[in-house]
Each structure stands twice: as C-alpha cells, then as structure tokens.
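1. below are the sequence and a predicted model for it; my questions follow.
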Amino acid sequence: MAARSCRFLYSSSSSPIATTSPLLSPTPSAATRRKLLLSSTCGTIASAAAASAMEGQGAPAAPGGKGSAIVVVDSHLHVWASPQQAAERYPYFPGQEPPIRGDVDLLLQCMDEAGVDGALIVQPINHMFDHSLVTSVLKKYPSKFIGCCLANPADDGSGIKQLEHLIVQEKYRAVRFNPNLWPSGQKMTNEVGRSLFAKAGELGAPVGIMVMKGISTYIQEIEELCTDYPKTTVIFDHMAFCKPPMNIEEEKAFTSFLELSRFPQIYVKYSALFRISREAYPYEDTSQLLSRVISSYGANRIMWGSDFPFVVPECGYKGAKEAISHVAGKIPVSSSDLEWILGKTVTQLFQGAWVSA
C-alpha cells in the first residue's frame, strides 16, 4: 500500500514548461521517460529498477528507516503547490507550471516509504521568489524540514533585504544561488552577488550553488567569492553537475572541482544521481566520482540528496536512497563514511535541525 500511495501525476498543465526551461535541470532522455512513465508509482519504479540492476550483486542493505539508529536526511529536494493550491493561494510563476506532482503530501508518503527522517527543501523555480508555499510547509512540519531560499540578484538590491527577512524572520537555513537568474551578462561576483554572499555568511546560512552549465563556467567566480568571504559556507548541488569524465576537458573540469576542496567551507551534495550518471539505475558509474570526492573533500563534507520530485519518474524516491548504498558498496565506502553521507554531514552542518528525527 505504501508504494501505491507514493504516486506521481501530471498536473492539469500538459505542457512540460518547467522541465524545458533553461532555469531548470534537464529532463531525462526521451527513451528513459517513455519507459519510466509506464509505471505509476515511485515504489513500482524503484522495485523494478532495483530488481533488474541489483539482482545477484549483493548490494548492501540501505541504512535508515524504522528501528535504525542512523538518521537519514535528504539534503536536496523541492516541493510546490498542487494545481488546486496554486489556484487558491500559491500561484505558479508564469511559464513555470510543473508537469508532475510535487506537493508535500506526496513527499511525506515517499519519505515514509523510503525511511528518510528529514529533508532540506530548496525553493523551486516554479514559485520563483514567492516563498509562501515552502514557508507554509516549514511551519507545518518544523521538525521534519528546514528551508533553502532562492537568492534574488535583482539590480536594485531588493533581494538582499528579502534574504535577510527569510533567514531571520522565516527561519530559512540556507540560500540558493542560481547563476541563470543574474541579469544578462553579469556574474555572481557583481556588487549585488557579493552583497548576497556576504550577507549569507553573516547570517550563518550556507550558499548552495547550482552550476548547471558546468563548473568550468563559474570556477573563477567561486574562487573569488570563497577567498574574499571565507566565513560563508558553500554547497555544490548535484556534484557540481560533473559526470564521469570521458575526455581531457571533462577530466580537467572535474579536477578543478576536486581542487576546490582546499577551501574548507565548501561542501558537496552527492545528489540527483540520474543527472550526473551516464548509465541507467542504479548509476554505478558515479562510484568513481564518489570515490574521488571522498578522497578530496572527506565524507564529512558530502551529503546525499534525492532531487524530489524530479527523481520520481526516474527511479523512484526509495530507489534514489537505495542506490547510494549500492554505489557505495562498489568502491567500497566504509559504514562510517556512509553514515556521514546519508545524514550526519547535513545534520552537523545545520545544527539543531531535525531534532525529532
């Protein structure tokens, strides 16, 4: 019954605007989508994928869940309004209507099924700078979720006051930098960007950076910001979008990402494996990425994230969690390091969160 309840549905808007927008992460391949959309539940998807990919391979059991001493926390996911909520109170940003379900009821069902104790909710582009929907979720489930707001880099500097309000008054714990939202031709190191970055450090809020165009595009900006503002913590979303290198340029980019570990304030999300893998579930090729990132950053600076709800039509939410233990078993990763990745890193970074987990 749990798998049946964890269902993904298309909204009344049939146009996949949100997933094709350059502000969002890329959609899965056409072949992958056709195959996965045949399944109707995240539990069904996860079970089918896991059965075919892990059969006979002796994948280690996934930690966490009821009765487990290990706290499992999802460091990267999104929630947005249902179509009814959007019509009544929490409208979508024009042109960013989501094509799949991403409401908190679905999320809670998936987390319960997978044995995930808590999560960091990242403000979705679907509501842009209107944080009212996410704020309502944080207030309703204060021991389950903390929030990462979205930085507004508008030229007039209004985003700086909004950032302070969201962190001080609404109790958000982190802020996301999306370079695609900066005014055309401007960088994250412009006056507003530097002010936002400095303010985040002043308020103790880590800055999550989504380098969708690749780490090489933003390496100089990130080095400059980390050098000038060493008190501001940085978290790279989705392993800085580095895939297993296949040529000299990709290896160079990944190496530059690893070298950023010299900044002690930088953390890494081993998240959205379907975005960084070149293979089907359970994304075994990411083991080489994970091994090298652990060697450079240490497991205590790495955290798992699902990228719900985008992960649901890929491998299912439960499948996303189970893939971590499977990939870790290929390296192998010690049980201690796996504990850091699955929850200890993020809970230590955000002290006082998930106190009831």
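-> Cool, got the structure.
2. CA only for contacts and neighbour counts going forward, please
-> Noted.
3. got the contact list for the residue most central in space within the chain?
-> For the chain, His76 is the residue whose C-alpha lies nearest the centre (Cα atoms, centre = their mean; 2.8 Å). His76 is in contact with Ala119, Leu120, Ile121, Val122, Asp237, Lys269, Ser271, Trp304, Gly305, Ser306, Asp307, Phe308, counting by Cα atoms under 8 Å, 6 or more residues apart in numbering.
4. for those residues, which single residue is the most surrounded?
-> Highest neighbour count within these: Ser306, with 29 neighbours (other Cα atoms under 10 Å).
5. isn't that one right up against Asp74?
-> Yes. Counting by Cα atoms under 8 Å, Ser306 does reach Asp74; the two are 6.4 Å apart.
6. rewinding a little: assign the residue nearest to the centre of the chain to helix, strand or coil.
-> Taken by DSSP: H, G, I helix; E, B strand; the rest coil, the conformation at His76 corresponds to strand.
7. what helices or strands is the helix or strand encompassing Cys110 leaning on?
-> For Cys110, the host element (DSSP states H and E) is helix 104-114. Other helices and strands packing on helix 104-114, by 3 or more Cα pairs under 8 Å, 6 or more residues apart in numbering; DSSP states H and E, are helix 2-5, helix 317-330.
8. can you say which of those helices is packed in most?
-> Stretch with highest mean neighbour count among these: helix 317-330 (a mean of 24; mean count of other Cα atoms under 10 Å).
9. next helix or strand past that helix?
-> Heading C-terminal from helix 317-330, the first helix or strand you meet, by DSSP H and E, is helix 335-339.
10. try this one next to it:
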Amino acid sequence: MVIDAHQHFWQYDPIRDAWIDDSMQVIRGDFFPEHLEPVLAANGVHGCVAVQADQSENETAFLLDLADKYPFIKGVVGWTDLRHPAVREHLAAYATHPKLKGFRHIVQGEPDNNFLLGDEFCRGIAALADFGFSYDILVYPKQLTATAAFVKKFPDHRFVIDHVAKPDFKTGALDEWAAHMRHIAQSPNVYCKLSGLVTEADWQHWQPEHFEPFLDVVLDCFGPNRLMFGSDWPVCLLAAEYSEVKEIITRYINKLSTSEQNNIMGGNAISFYHL
C-alpha cells in the first residue's frame, strides 16, 4: 500500500494563513479531501496522513472531522498545546479518536533555537508515549543541535523529522546539515520524511539530481526502514505537480530492493503511525 505520509488541508483564511504571501498565489485557496482524492488515485496512492498547518485545537478538530468522512485519510497529526498544565487531560481526550496518531508544533517558527528543550514543552512530550502518540519534528537546520539533544531525552518515543529538516537545496551546501542528521539518526526511534523538497529548492529551476546528494545522506544514515514518502500537498504545488514530487522519490529509490521501496512508499508510515 502506498501512503502519502505528509499533506495538508485547509479552508483559506487571509488572516490565519498570512504565511501564504503574494508569491504563493497558487495555494491561496481551499484545499479539501475532494480535491486530493482524485490526485492520489491518479498517482497510485492509497491513503494519506493529514498534518496540521495551523496551531490551534480547531485545526485538530477540523482534520479529525475530515478523517471521519473520508476513509482514504488514514491518520491525523494534530496540534495541542504541549506546554499546557493540563496537557495529560487533553491527550487523554484525544486518545479516544482512533485516527489521531500524533502531534506537531511549528518549531521552525519559534525564535528560540532551543525551543524543543524547554521544560514545559518536554513535560508535554513526555506524556505522548503514555497515550500512544508520535511527534513530528518540524525544524530548520539551525535547530538541529537542539533536535539532537531533544531526541536523546526521549529514547522510547516515536519521532519523525519533517521535510529532511529543510536543508539548503538552492546552494547545495550540505556538510553541516549532514553531520547533524547523521548524529540524530543514531537514535533508532527517529524517522525522516522525504517530503517538502521542491519548496526548499528553486521553484522554477529545480532538477531531480539537485536532491540526490541530500537523499544519499538520509538513506545512508536512516536506512530504508526509517524513511517515508510525503508530498507536502498542496504546498508542493508552488514548485511542482504531485506526480513530479512523487517521481523524485520513486526514481531515486529505484536502486533499492522491492521490499525497501515498498517500505519507503508506505510500509514505514503504516508502522510508524500505527495506521
């Protein structure tokens, strides 16, 4: 089964979604399951994991409502305030929903590069495992030092790094990023999503080979059993069609065994998210 481990839905709101600036007109609109379902079918994708794009409890409720209505949405990564004093009570309530698989915070937007190591945040993270939830790590390369220390604190938690931590595809500079990723990958509980590539590259002029040195690094350090394909639809539409995004990964992993390819294209997501 092919699973898209990372995509989004939203009803566009110009105030809430102010991050969608004038250069992003193509995604200034509504993106719902009825828009994605035929795209997945056309690309041989059987299901997806819907990931939060807004940091609110309303966002989590919105995604869970969609997941209840559309069977192809196999899981949801929502948001809750992990620093809240009553976080355990909130998680207990969420644990009653079978399609809620984990949580994410937009750490890349936090001014403190050590946000992940904050005491209140870590108390919330510590509670996730008690309810069977995973955590998606969304960071920039400058936050990878803290990320490495963070994952070491929780060796029994399921973590996945979104978008290969957004390295600098435009310049091709990878040494510092690669060193951090190799260090983080030493923790066997950490996975990595092959997602968000084209939007971190030159939108108009990227080529598949631009990503290969970076993909070589994560394949080498995480291995084929801890990597997941994700489209980052509809954000990917800024730079590529869904089919092009998928082809970057399928073309790259073609050198692997059939079972390893199947794991990256769905099996690992099923295992990690308990789909």
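-> Perfect, I can see it now. All of these numbers come straight from a predicted model, not from anything done at the bench.
11. just to revisit the earlier point, what residues in structure 2 pair up with the helix holding Cys110 of structure 1?
-> Taking TM-score structural alignment as the measure, structure 2 aligns residues 33-43 with helix 104-114 of structure 1.
12. residues in contact with that stretch: which ones?
-> The contact list for stretch 33-43 of structure 2, computed with Cα under 8 Å, 6+ apart, reads Phe9, His46, Gly47, Leu66, Tyr70, Phe72, Tyr242, Ser243.
13. which residue in structure 1 occupies the aligned position of the fourth one?
-> Leu66 of structure 2 maps onto Val137 in structure 1 when the alignment is built from TM-score structural alignment.
14. now do the first one
-> When the two structures are superposed using TM-score structural alignment, Phe9 of structure 2 falls opposite Val79 in structure 1.
15. and that match, what element?
-> Short version, using DSSP H and E: Val79 of structure 1 is in no helix or strand.
16. wouldn't Lys344 of structure 1 be in contact with Val71 here?
-> Yes. Using Cα under 8 Å, Lys344 of structure 1 is in contact with Val71, at 7.3 Å.
17. which residue numbers in structure 1 does the longest helix along structure 2 align to?
-> Taking DSSP state H as the criterion, structure 2 has its longest helix at helix 208-222. Using TM-score structural alignment, helix 208-222 of structure 2 lines up with residues 283-297 of structure 1.
18. and the matching stretch, what's buried?
-> Within stretch 283-297 of structure 1, the residues that count as buried by 16 or more other Cα atoms under 10 Å are 283-291, 293-294, 296-297.
19. how far does that stretch sit from the chain's center?
-> Relative to the chain's own centre, stretch 283-297 of structure 1 is displaced by 17 Å; criterion: Cα atoms, centre = their mean, to the nearest Å.
20. before we move on, what about stretch 86-103 of structure 1?
-> Relative to the mean C-alpha coordinate of its chain, stretch 86-103 of structure 1 is positioned 19 Å out (Cα atoms, centre = their mean).
21. pull up the aligned stretch in structure 2 for stretch 51-66 of structure 1.
-> Residues of structure 2 matching stretch 51-66 of structure 1: none, counting by TM-score structural alignment.
22. could you report the neighbour count for the counterpart of Leu342 of structure 1 in structure 2?
-> The equivalent of Leu342 of structure 1 in structure 2 is Met265 (alignment by TM-score structural alignment). Met265 of structure 2 has 27 neighbours, counted by other Cα under 10 Å.
23. same check on Ser132 of structure 1?
-> Neighbour count of Ser132 of structure 1, defined by other Cα under 10 Å: 15.
24. and it, how far from Lys161 of structure 1?
-> Ser132 of structure 1 sits 16 Å away from Lys161 of structure 1, going by Cα to Cα, to the nearest Å.
25. which of the residues in the helix or strand harbouring Gln220 of structure 1 are buried?
-> Assigned by DSSP H and E, Gln220 of structure 1 belongs to helix 215-228. For helix 215-228 of structure 1, a neighbour-count test (16+ other Cα under 10 Å) marks Ile215, Ser216, Tyr218, Ile222, Leu225, Cys226 as buried.
26. contacting residues around the match of helix 208-222 of structure 2?
-> 243-244, 258-259, 261, 267, 270, 273-274, 276-279, 302, 323, 326-328, 330-331, 333.
27. swap in stretch 137-151 of structure 1?
-> Residues contacting stretch 137-151 of structure 1 (Cα under 8 Å, 6+ apart): 104, 117-124, 128-129, 131, 134-135, 159, 163, 166, 171-178, 196, 353-357.
28. filter the residues you listed to the buried ones?
-> Buried by 16+ other Cα under 10 Å: 104, 117-124, 128-129, 131, 134-135, 159, 163, 166, 171-178, 196, 353-354, out of the contacts of stretch 137-151 of structure 1.
29. how about the helices in the stretch 1-150 of structure 1?
-> Secondary structure of the stretch 1-150 of structure 1 (DSSP state H, counting those that start in this stretch): helices at 2-5, 17-20, 30-36, 42-54, 83-88, 104-114, 132-140.
30. possible to save those helices as JSON lines with distance to Gln186 of structure 1?
-> Below are these laid out as JSON lines (distance: least, Cα to Cα, whole Å):
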{"stretch": "helix 2-5", "distance to Gln186 of structure 1": "45"}
{"stretch": "helix 17-20", "distance to Gln186 of structure 1": "23"}
{"stretch": "helix 30-36", "distance to Gln186 of structure 1": "33"}
{"stretch": "helix 42-54", "distance to Gln186 of structure 1": "40"}
{"stretch": "helix 83-88", "distance to Gln186 of structure 1": "32"}
{"stretch": "helix 104-114", "distance to Gln186 of structure 1": "35"}
{"stretch": "helix 132-140", "distance to Gln186 of structure 1": "28"}
